[in-house]
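Q: just a sequence and a predicted model for now, questions to come.
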Amino acid sequence: MAQKAVCRLAVIRSMMTRTSGTSTTGSVLQTNFIKPNQRLWLQQCSSYSSDQGSASIFNIQDSDDFKDRVLNSKIPSVVDFHAGWCAPCKMLAPRLEKAIEGTKGKVQLAKVDIDENTDLAIDYDVSSVPTVLAVKDGKIIDKFIGLQEAHSLKLFVENLY
């Protein structure tokens, strides 16, 4: 939890600095662009979510990462194709995380941002978000599109183990 707070603070500090201005009020708050040497560190910070201590919930970085962590995994996976601008995705995420946490490591959750991983979205025929896949032994065994109730998600996840 402390790392999450430190990362949030670092992101805010990297984007905002106080500079002296010509106004009579003193300093002016000004937005800056993120410096290239900060991008990797901020990317790592932005991958933190409410699953801070959980190794069974993670963000997919690219196609190779997806292959390694989902398709080649011995642990069944729920794959959440989402977008930052999607309101139903934002509502589904905590429900999915809660369902995954209830499995105590028997199922993992891979989060795929379709804006950052368009090739993966195309490869898996994602035409709307949220789209959620159930993957076991490298094969898709179930799928749903759209927001679901918590009890439906629990059953969806339990069918993987």
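A: Arrived safely. Numbers count the residues shown, from 1 in each chain.
Q: from here on, contacts and neighbour counts on C-alpha atoms
A: Fine.
Q: span of stretch 124-143 from start to end?
A: Terminal residues of stretch 124-143 are spaced 11 Å apart (C-alpha to C-alpha, to the nearest Å).
Q: in stretch 106-125, what's buried?
A: Under the neighbour-count criterion of 16 or more other C-alpha atoms under 10 Å, stretch 106-125 has 106, 107, 108, 109, 110, 111, 112, 113, 114, 120, 121 buried.
Q: take a look at this one as well, against the first:
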Amino acid sequence: MFSRSLYRLASHTIKERVSVSSRNFGTTCTTRAAFNVQDNEDFQDRVLNSPTPVVVDFHAQWCGPCKLLGPRLETIIGGKGDKVHLAKVDIDNVSDLALDYGVSAVPSVLAVKDGKVVDKFVGLQEESRIEAFVDKLIGE
């Protein structure tokens, strides 16, 4: 009897989450501009060859400051529409890219425009600093 009650509760909770997330799915603007870099070729295609400026977030799953910076970047970049994109690079999955771009600490964030790194910062930043960083990249 206990296991059936627990099952019903878990089932109900899952249905609630699905229903809540499906209602909010269409209103999220951050997912359009953000993507995970899979490998060097993907980075070349989606970042270096992009006609749109790209903010590149080098991060790691185990990095506490990265977990705080990621949502800040997504919110700010998501608010810019199609003017800028966010590329997320997990240094544990694509370590060659981190080496190629001299990433020695995470989070490290690069601004890439026309295939070239034009600005960067390392570490957790305040939202106003990130906003200024992105605005400078897109020319606002």
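A: Yep, that arrived. Just so you know, these numbers come straight off a predicted model, no measurement behind them.
Q: about what we covered before: now go through the buried residues of stretch 106-125 of the first structure and say which are in strands.
A: Judged by DSSP state E, strands contain the following of those: 108, 109, 110, 111, 112, 113.
Q: and the residue nearest the centre of the second structure, what does it touch?
A: Computing the C-alpha centroid of the second structure and ranking residues by C-alpha atoms, centre = their mean puts residue 88 first, at 4.7 Å. Going by C-alpha atoms under 8 Å, 6 or more residues apart in numbering, residue 88 of the second structure touches 34, 35, 36, 37, 56, 57, 58, 59.
Q: what's the match for the last one in the first structure?
A: When the first structure is aligned by TM-score structural alignment, residue 59 of the second structure is paired with residue 82.
Q: and for residue 96 of the second structure?
A: That one, residue 96 of the second structure, aligns with residue 119 by TM-score structural alignment.
Q: over to residue 120 of the second structure?
A: Checking TM-score structural alignment: residue 120 of the second structure goes with residue 143.
Q: its match: neighbouring residues, count only.
A: By other C-alpha atoms under 10 Å, the residues close to residue 143 of the first structure number 13.
Q: sorry, back to before: skipping adjacent residues, who's closest to the match of residue 96 of the second structure in space?
A: Take residue 119 of the first structure and drop its neighbours on the chain: the residue closest to it by C-alpha to C-alpha, 6 or more residues apart in numbering is residue 63, 7.7 Å away.
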